[in-house]
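Novice: sequence unknown, structure follows:
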C-alpha cells in the first residue's frame, strides 16, 4: 500500500466524524438549529441515547476481548500522568487564577463522543465495547481530578467529595456500563425486538452529538483566544497524545489496543469542562476557547496521528 492509499484510508476513519461537526457549525450559522435545540439534544444524548449505545455495545461484546485489564490500567495511569504533567507545566507558565482551567482543558478529553465515534469508525464493535469500558474508568477520573485542580486555584472553593461521588454514581454512562456487565458475563439474551429498537435509538447518538458539538463552536470567540488557551490546546492535542502514545508503545501495546488508546488520548477537550468552570465562577471564556480550538484542531491532529501510526506499523 502506497502513502496516498494509506492516507486515504485514514481519512475514511476521521473525515466522517469531523464532517458532522462542521455540519453542525453550518446548520447553526444558517439558523436551522438554535441554542434551545442544542441544549435539548445534548441532554437527550447524555441521558438516553449514549447510555443505550454503550449498553448495547457491551452486551454484544466478547468480554474476553473487550475487558482488557492491562489496557484499562494503563489508560488510568496515563490519564493521571497527563494531569500531573499539565499541572506541573502550568505552575511555571500560567497565571495562578487560570491554572485550574488550563489543566482541566489540557487533560480532559471528549472520549464519550469524539473518542467513541472514532473508535467505532476505526474498529467497529471492538472499538465500541472496549471504548465503553475505558469510558467507565475515565469518567470517574476526569470528574475527581477536575474538582481537585479547580478547587485548588479557586478562592472559596473546596473539594466536596460527597457531592462528587453522588455525581459519579448518578452518571448515566457509568450506570449503563454496570447495567450491561451482568448481561454480558452471564450471556443473558434480550428479545430481538428490544435489540432492534435499541439500535434505532442508539443510532441517533453519534451524528446528533457531533452536530451539537459543531453548533456550539464559536469562531468569533476563537479570534479572541489568549496565549493560555492556545497553550492548553497544543498541550491537549499534540504534546500529551504524543507522549502517552509513545509510552504505550514502549510498554508493549500495538495494533487495536494502541489505536484505541491514541484515539482517546487525542480527543479534543470535553464540553463538560466548561460546565464545571461555570459552576465555580471561573474564567468561562478561557474554557470555551480551549474547547473550540481543540475541536477544530482535532480534525487535523487526529488524522495525522492515525496516518503516522499506520505508517510506522504500530497500528
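Specialist: In hand now; what should we look at? Bear in mind that the values here come from a model prediction, so they are computed numbers and not experimental data.

Novice: switch to C-alpha atoms for all contacts and neighbour counts from now on
Specialist: Will do.

Novice: quick one, what contacts residue 119?
Specialist: Taking CA atoms under 8 Å, 6 or more residues apart in numbering as the definition of contact, the neighbours of residue 119 are 127, 128, 131, 260, 263.

Novice: and the two most separated of these?
Specialist: Between any two of the contacts of residue 119, the greatest separation by CA to CA is 12.1 Å, found for 128 and 263.

Novice: residues touching residue 55, list them.
Specialist: 176, 177, 179, 180.

Novice: for residue 86, what are its contacts?
Specialist: By CA under 8 Å, 6+ apart, residue 86 lies in contact with 103, 106, 107, 235.

Novice: adding another structure so you can compare the two:
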C-alpha cells in the first residue's frame, strides 16, 4: 500500500503564514490597481496626484501617528532587552547603509529614498498579523509594544533622513526647524503630551482621529498606483534592485543571526523576523514625494518589496522554524 503522508503542525502553520502574506498583500495590490485605473481613465493627473499626496501627508499622517502612540500601554509585557536590541540594530543598519548609498548614488534626493527603502518596514500591515498567526492573539503583547515604539522611530528617522538629503543643502537651523514642524513629528508630540499628562481624548474626537488614520493607507496606495510609471522602473532598476535586496534579504540576513546568538526565542524572535523581513512601509512613498525626495524610487520600492515579500517572509519563517527558534 502507498505510504500516506501525514501533514505536520509545522507544515500547517507555514501554509497558513503563506496565505496570511498573500491576504495582507492583496488589499494593497487592489488599491494600487484602483489608482492605476483612476489615472488611466483620466480622473486624476500628475499635478493632482502631487497635490493629493501633500494632503495625505499634512492631513492624514498626523492622526495616524497619534493613533499609533496614544493609548499604548508601554508597561504591559514590556521587554526592554527586545526593544533596546531592535533600536540599536536599526540605527546600526542605517549607519552602515549611509556610506554604501553615498558611494553608489550621487543625487541627494535619491540617496534619501534609497536609505529609507532599505530599513523602513510595513510592520503593522504585514508583520503583526503574521506574528498573531504564529504565536496566537493572546501571546503577541511584546510584538504589539515593539510596534508602538519601532513604527514612530521609523517615521522620525525618515523625516531626518529625507530632510537631510532634500535637493539642496539647508542650514542646520533650517533643517531642524523643518523636522520640528513636520506633520509626522507633530502627531507624535501631540500623542506624547496626551500620554504624559494622562489626557483622555473625547470619544467624538477620538472617532475622527481614528477614521482619518484608517484612510491613510488606502489613500496612499491609490495615489501610489496613480503615480506608477513603468519607464521609471526601467530607468532606475539598479537603485530599485539594490533597495529591494537590502530590505528583504540583507537586513534580516544580518539582524536575525545576531538575535539568535543573543538568545532571543519564541515570540521575541518572531517579532524580530516580522519587523526585519516585512516590505517597505506604504507611507514611505508619500513622505518621499512630499519632502522633495525621489518619489518614483520610493513608490517602486513599496510595490516590488510588497510583492516579493510573500516569498521572502515565508522563506525566513520556514528557515528559522526548522532551526527551532520558535
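Specialist: Looks like it came in fine. For clarity, every value in this text was computed on a predicted model and none was experimentally measured.

Novice: what's the TM-score once they're superposed?
Specialist: Comparison of the two superposed chains (TM-score structural alignment, normalised by the length of the first structure) gives a TM-score of 0.73, and 304 aligned residues with a CA RMSD of 4.0 Å.

Novice: quick check, nearest of the contacts of residue 119 of the first structure to residue 13 of the first structure?
Specialist: Of all the contacts of residue 119 of the first structure, the one sitting nearest residue 13 of the first structure is residue 263; the distance, using CA to CA, is 11.0 Å.

Novice: pretty sure that closest one sits against residue 115.
Specialist: Yes - the criterion here is CA atoms under 8 Å, and residue 263 of the first structure meets it with residue 115 at 5.6 Å.

Novice: hmm, residue 284 of the second structure is touching residue 117, no?
Specialist: Yes - the criterion here is CA under 8 Å, and residue 284 of the second structure meets it with residue 117 at 7.5 Å.

Novice: related to what we said a few turns ago, mind putting the contacts of residue 86 of the first structure into TSV with secondary structure, distance to residue 26 of the first structure and neighbour count?
Specialist: Output for the contacts of residue 86 of the first structure, formatted as TSV (DSSP: H, G, I helix; E, B strand; the rest coil; distance: CA to CA, whole Å; neighbours: other CA atoms under 10 Å):
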residue	secondary structure	distance to residue 26 of the first structure	neighbour count
103	helix	30	28
106	helix	27	31
107	helix	28	33
235	helix	28	23
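
Novice: how close does the helix or strand hosting residue 304 of the second structure sit to the first structure?
Specialist: Assigning secondary structure by DSSP states H and E places residue 304 of the second structure in helix 295-322. On superposition with the first structure, the average gap between helix 295-322 of the second structure and its aligned counterparts reaches 4.4 Å (mean CA distance after the TM-score superposition for the first structure).

Novice: quick one: buried residues of that helix?
Specialist: 295-307, 309-310, 312-314, 316-318, 320 (16 or more other CA atoms under 10 Å).

Novice: repeat for stretch 13-27 of the second structure
Specialist: Within stretch 13-27 of the second structure, the residues that qualify as buried by neighbour count (16+ other CA under 10 Å) are 14, 16, 17, 18, 20, 21, 22, 24, 25.

Novice: same question, stretch 239-259 of the first structure
Specialist: Of the residues in stretch 239-259 of the first structure, 239-242, 244-245, 248, 253-254, 256-259 count as buried by neighbour count, 16+ other CA under 10 Å.

Novice: reformat the residues you listed as TSV; add secondary structure and distance to residue 169 of the first structure.
Specialist: Formatted as TSV, these follow (DSSP: H, G, I helix; E, B strand; the rest coil; distance: CA to CA, whole Å):
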residue	secondary structure	distance to residue 169 of the first structure
239	helix	32
240	helix	28
241	helix	29
242	helix	32
244	helix	28
245	helix	30
248	helix	30
253	coil	31
254	coil	33
256	helix	30
257	helix	28
258	helix	29
259	helix	29
